[in-house]
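J.: Predicted coordinates and the sequence they were generated for:
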Amino acid sequence: MHVPDGFINAPVSVGAAAVAAGAVAVSLRGARRELDERTAPLAGLVAAFIFAVQMLNFPVAAGTSGHLLGGALAAILVGPYTGVLCISVVLLMQGILFADGGLTALGVNITVMGVVTVVVAYALFRGLVKVLPRRRRSVTVASFAAALISVPAAACVFTAIYAIGGTTDVPVSKVLTAMVGVHVLIGIGEAVITMLTVGAVVAVRPDLVYGARGLAAPLKLRVGGELVDAPAARPVPVAARSTRAVWATGLVTALVLAGFVSFYASASPDGLEKVAADKGIDKKVEDHSAKDSPLADYGVKDIANARLSGGLAGVIGVGVTVVAGTGIFWSIRRRQTKDAGPTRVPETI
């Protein structure tokens, strides 16, 4: 759902940029409460993983594909504030290096793909985990539903922005029907990817899943025929809970997805591109200002072999994103530590 330059007029694009900037500023402050010395580098990894999976377009209908937006996944794994920053980092890297998503439309893309998906997904996720049984499986079920709803919600907000500042004269009702229809299907794919990823991390390291914090049911012991609360377990020091294995596994997975599996992704236009072409809202689309970038369109310039070119571009993208993301999140974490001292590790499932 990367909006290119020319879909939305300048005044509305500026307004969306202001909204996005405000959301990022709020998220920079909020992320200080979400990050600790273990999760700061993992947040950079989440951004890189989302970058990689976004390269894997999957077919959803005849001539149409979809890809992960990632807002729900990021919010559940590392927290809503950090999640907004993760998606913002991904969109910035894609726009500058790969000419994917217009630079003048960056505010629109952050608002739609980052803020809306994160807010909708995390609000629904938290609501569901409060009413579902306090089990790990509830986290994966809630993540499926949250991701599913977040995608058509983002499509609705894009349509609202188009209604205010669209550069073509196409009935909004037609755009809304087409956008929601195709993005419900894309949302199913988003939900499956989110559920599987969250489930995999919860299965091995539930303490690293932000959305699973505080959900542990008290352990019961039978004493004299009655169930009583067991004494609280002594917490394992943060330093003893190494994240190296998770970090290495996640990075290797992202590199494989971007560097190899992406070659087999669907070549069909994604949901927004398809709707834009069918309804005519792309008549005034503009060339990307980074169209001559050495990595434009996810290929390395002057490398003729498509498999090698795309794979190398994907690996470079993962590398740049993980370095940029990790640097940003470590900086936020260090600022938090300086201002407030060490944080307490919450109880997990």
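T.: Thanks, I have it.
J.: switch to C-alpha atoms for all contacts and neighbour counts from now on
T.: Will do.
J.: measure residue 86 to residue 138 for me?
T.: Per CA to CA, to the nearest Å, residue 86 is found 24 Å from residue 138.
J.: repeat for residue 161
T.: In this structure, residue 161 and residue 138 are separated by 34 Å, where distance is defined by CA to CA.
J.: Same check on residue 16?
T.: Here residue 16 is placed at a distance of 35 Å from residue 138 (CA to CA).
J.: And the contacts of stretch 122-139?
T.: Residues from elsewhere that reach stretch 122-139 (CA atoms under 8 Å, 6 or more residues apart in numbering): 72, 75-76, 80, 142-143, 145-146, 198-199, 202-203, 211-212, 215-217, 349.
J.: What is the end-to-end distance of it?
T.: Here stretch 122-139 reaches across 12 Å from its first residue to its last, counting by CA to CA.
J.: for this protein, longest helix please?
T.: If you go by DSSP state H, the chain has its longest helix at helix 306-340.
J.: Work out which residue lies at the spatial centre of the chain.
T.: Geometric centre of the chain, nearest residue: residue 70, 2.5 Å, by CA atoms, centre = their mean.
J.: Is residue 190 in contact with residue 147, as I believe?
T.: Yes: using CA atoms under 8 Å, residue 190 is in contact with residue 147, at 6.1 Å.
J.: Compare the two (neighbour count), which wins?
T.: When neighbours are counted by other CA atoms under 10 Å, residue 190 and residue 147 differ, and residue 147 comes out ahead with 33 against 28.
J.: which stretch of helix or strand covers that one?
T.: Taking DSSP states H and E as the criterion, residue 147 maps to helix 136-165.
J.: buried sites along that helix?
T.: Neighbour-count burial for helix 136-165, counted by 16 or more other CA atoms under 10 Å, picks out 136-159, 161-163, 165.
J.: ok, now stretch 318-332?
T.: For stretch 318-332, using 16+ other CA under 10 Å, the buried residues are 318-326, 328-330, 332.
J.: quick one: that stretch to chain centroid distance?
T.: Put simply, stretch 318-332 sits 15 Å off its chain's centre (CA atoms, centre = their mean, to the nearest Å).
J.: quick one: contacts of it?
T.: 28, 31-32, 35, 37, 40-45, 47-49, 51-52, 86, 89-90, 93, 254-255, 258.
J.: With stretch 33-51 instead?
T.: The set of residues external to stretch 33-51 that reach it, using CA under 8 Å, 6+ apart, is 68-70, 74, 77-79, 81-82, 86-87, 89-90, 208, 210, 238, 242-243, 247, 250-251, 253-254, 317-319, 321-327, 329-330, 332-333, 336, 343.
J.: Strands along the stretch 51-200 of the chain, start to end?
T.: Counting by DSSP state E, counting those that start in this stretch, the segments of the stretch 51-200 of the chain that form strands are 58-61, 64-66.
J.: Quick check: which helices or strands does the longest one pack against?
T.: Counting contacts by 3 or more CA pairs under 8 Å, 6 or more residues apart in numbering; DSSP states H and E, strand 58-61 packs against strand 64-66, helix 172-204.
J.: Please compare the first structure with the one that follows:
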Amino acid sequence: MHVPDGFLDLPTSVGTGAVAVVGVGLALRGARRELSEAAAPLAGLVAVFVFAAQMLNFPVGAGTSGHLLGGALAAILVGPYTATLALTVVLLVQALMFADGGITALGTNITLMGLVGVWSGWFVFRGVQAVLPKRRSSVPPAAFVAAALSVPIAALTFTGLYAIGGEAPIPLGKLAVAMLGWHLLIGLGEALITTLAVSSVLTARPDLVYGARRYASADELQIRREEVTA
């Protein structure tokens, strides 16, 4: 979903740039509450994984590309604020060193992937958690739904931006069908990868999974009850 230079007009690019600056600024403050000394290395590993996943691109149309986003995965593992920072670093390196996404479109890409992709995934994740049993076993299915929906939500947001200030010679309807169609499929693939990754970390080090922290005391209490009953 990397947007190239010139795909959106100047006012739209400036607007998304401003949104990105504000979002990253808030993430810098919020990440202080999320990151613990033990979880900091995981944030680095998440950034590396997302970087590698996003480098696998395929064309969608008129210069845009489709690929895994990793926003929901990052948010669930290290928290949404930290995930926004990780995605921002990834997108910055890709734009400056690999010409993946335009420099003038960097704010747009951060807005779409680092903000919309991360936070839509996080809110869906929390919403699904609210209706599932309050146990760690609910984390993987919630992660699946979050990842599956966050990708087409980001694609729909991009389509809305194109409707406002699109400059490429492609009809809006054609672009919308291509973006949503491809990213619905990408969302399913991302959902599977996210579920496997979250499940693996949850099995090995559940204390490091940010999205599972609220279940720590409940699970420990349940284990104690089972020990007493036995």
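T.: Sure thing, it's come through. Since this is a predicted model, take the numbers as computed values, not measurements.
J.: from the helices and strands packed on strand 58-61 of the first structure, which stretch is densest packed?
T.: Taking mean count of other CA atoms under 10 Å as the contact definition, the stretch among these with the greatest mean neighbour count is strand 64-66, which reaches a mean of 25.
J.: which strands and helices sit next to it?
T.: Where contact means 3+ CA pairs under 8 Å, 6+ apart, strand 64-66 of the first structure is packed against strand 58-61, helix 172-204, helix 271-279.
J.: Can you check which part of the second structure the last one sits on?
T.: When you say that, I think you mean helix 271-279 of the first structure. No residues of the second structure are matched to helix 271-279 of the first structure when aligned by TM-score structural alignment.
J.: Just want the angle from that helix to helix 136-165.
T.: Using axes from the mean of the first three to the mean of the last three CA atoms, to 10 degrees, the interaxial angle of helix 271-279 of the first structure with respect to helix 136-165 works out to 40 degrees.
J.: try the second one
T.: Relative orientation of helix 172-204 of the first structure with respect to helix 136-165: 150 degrees, computed using the same axes, to 10 degrees.
J.: after superposition, how close is helix 172-204 of the first structure to the second structure?
T.: Helix 172-204 of the first structure, aligned to the second structure and superposed, deviates on average by 1.1 Å (mean CA distance after the TM-score superposition for the first structure).
J.: so what does the helix or strand just after that helix touch, helix or strand wise?
T.: Next along the chain after helix 172-204 of the first structure, taking DSSP H and E as the criterion, comes strand 220-223. Using 3+ CA pairs under 8 Å, 6+ apart as the contact test, the elements touching strand 220-223 of the first structure are strand 226-229.
J.: quick one: contacts of the strand it packs on?
T.: Identification of contacts with strand 226-229 of the first structure by CA under 8 Å, 6+ apart yields 218, 219, 220, 221, 222.
J.: For the counterpart of residue 114 of the first structure in the second structure, give me its contacts.
T.: Taking TM-score structural alignment as the criterion, the aligned counterpart of residue 114 of the first structure in the second structure is residue 114. Residue 114 of the second structure makes contact with 71, 83, 84, 85, 87, 88 under the criterion CA under 8 Å, 6+ apart.
J.: Equivalent analysis for residue 187 of the second structure, please.
T.: 68, 147, 148, 149, 150, 151, 152.
J.: can you tell me how far it sits from residue 200 of the second structure?
T.: Applying CA to CA, one obtains 20 Å for the distance of residue 187 of the second structure from residue 200 of the second structure.
J.: okay, and the longest helix of the first structure goes to which residues in the second structure?
T.: Residue correspondence for helix 306-340 of the first structure in the second structure, counting by TM-score structural alignment: none.
J.: With distance to residue 6 of the first structure added, can I get the helices and strands packed on strand 64-66 of the first structure in CSV?
T.: Compiled in CSV, those are given as follows (distance: least, CA to CA, whole Å):
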stretch, distance to residue 6 of the first structure
strand 58-61, 26
helix 172-204, 16
helix 271-279, 12
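J.: for the ones you listed, which one sits closest to residue 99 of the first structure?
T.: Each of these was checked against residue 99 of the first structure via CA to CA, and the shortest separation belongs to helix 271-279, namely 14.8 Å.
J.: Give me the residues contacting the closest one.
T.: Contacting residues not belonging to helix 271-279 of the first structure are listed as 1-3, 63-66, 170, 174-175, 178-179, 182-183, 186, 281-282 [CA under 8 Å, 6+ apart].
J.: Okay, buried residues for that helix please.
T.: Judged by neighbour count using 16+ other CA under 10 Å, the buried positions of helix 271-279 of the first structure are 271, 272, 273, 274, 275, 276, 279.
J.: now those residues as JSON lines including distance to residue 20 of the first structure?
T.: Formatted as JSON lines, these follow (distance: CA to CA, whole Å):
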{"residue": "271", "distance to residue 20 of the first structure": "23"}
{"residue": "272", "distance to residue 20 of the first structure": "20"}
{"residue": "273", "distance to residue 20 of the first structure": "22"}
{"residue": "274", "distance to residue 20 of the first structure": "25"}
{"residue": "275", "distance to residue 20 of the first structure": "24"}
{"residue": "276", "distance to residue 20 of the first structure": "23"}
{"residue": "279", "distance to residue 20 of the first structure": "27"}
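J.: of all these, which comes closest to residue 107 of the first structure?
T.: Each of the buried residues of helix 271-279 of the first structure was scored against residue 107 of the first structure by CA to CA, and residue 272 proved nearest at 16.7 Å.
J.: Please tell me how far residue 322 of the first structure sits from residue 90 of the first structure.
T.: Distance, residue 322 of the first structure to residue 90 of the first structure, by CA to CA: 9 Å.
J.: swap in residue 148 of the first structure?
T.: Distance from residue 148 of the first structure to residue 90 of the first structure, by CA to CA: 21 Å.
J.: mind checking how far residue 120 of the second structure is from residue 112 of the second structure?
T.: Looking at residue 120 of the second structure against residue 112 of the second structure, where the rule is CA to CA, the gap reads 10 Å.
J.: more crowded one of these two?
T.: For residue 120 of the second structure versus residue 112, the count of surrounding residues by other CA under 10 Å is larger for residue 112: 27 against 23.
J.: How much space separates the residue nearest to that one when sequence neighbours are not counted from residue 202 of the second structure?
T.: Using CA to CA, 6 or more residues apart in numbering and skipping the chain neighbours, the partner closest in space to residue 112 of the second structure is residue 154 (5.7 Å). Relative to residue 202 of the second structure, residue 154 of the second structure is positioned 26 Å away (criterion: CA to CA).
J.: Same check on residue 37 of the second structure?
T.: 18 Å.
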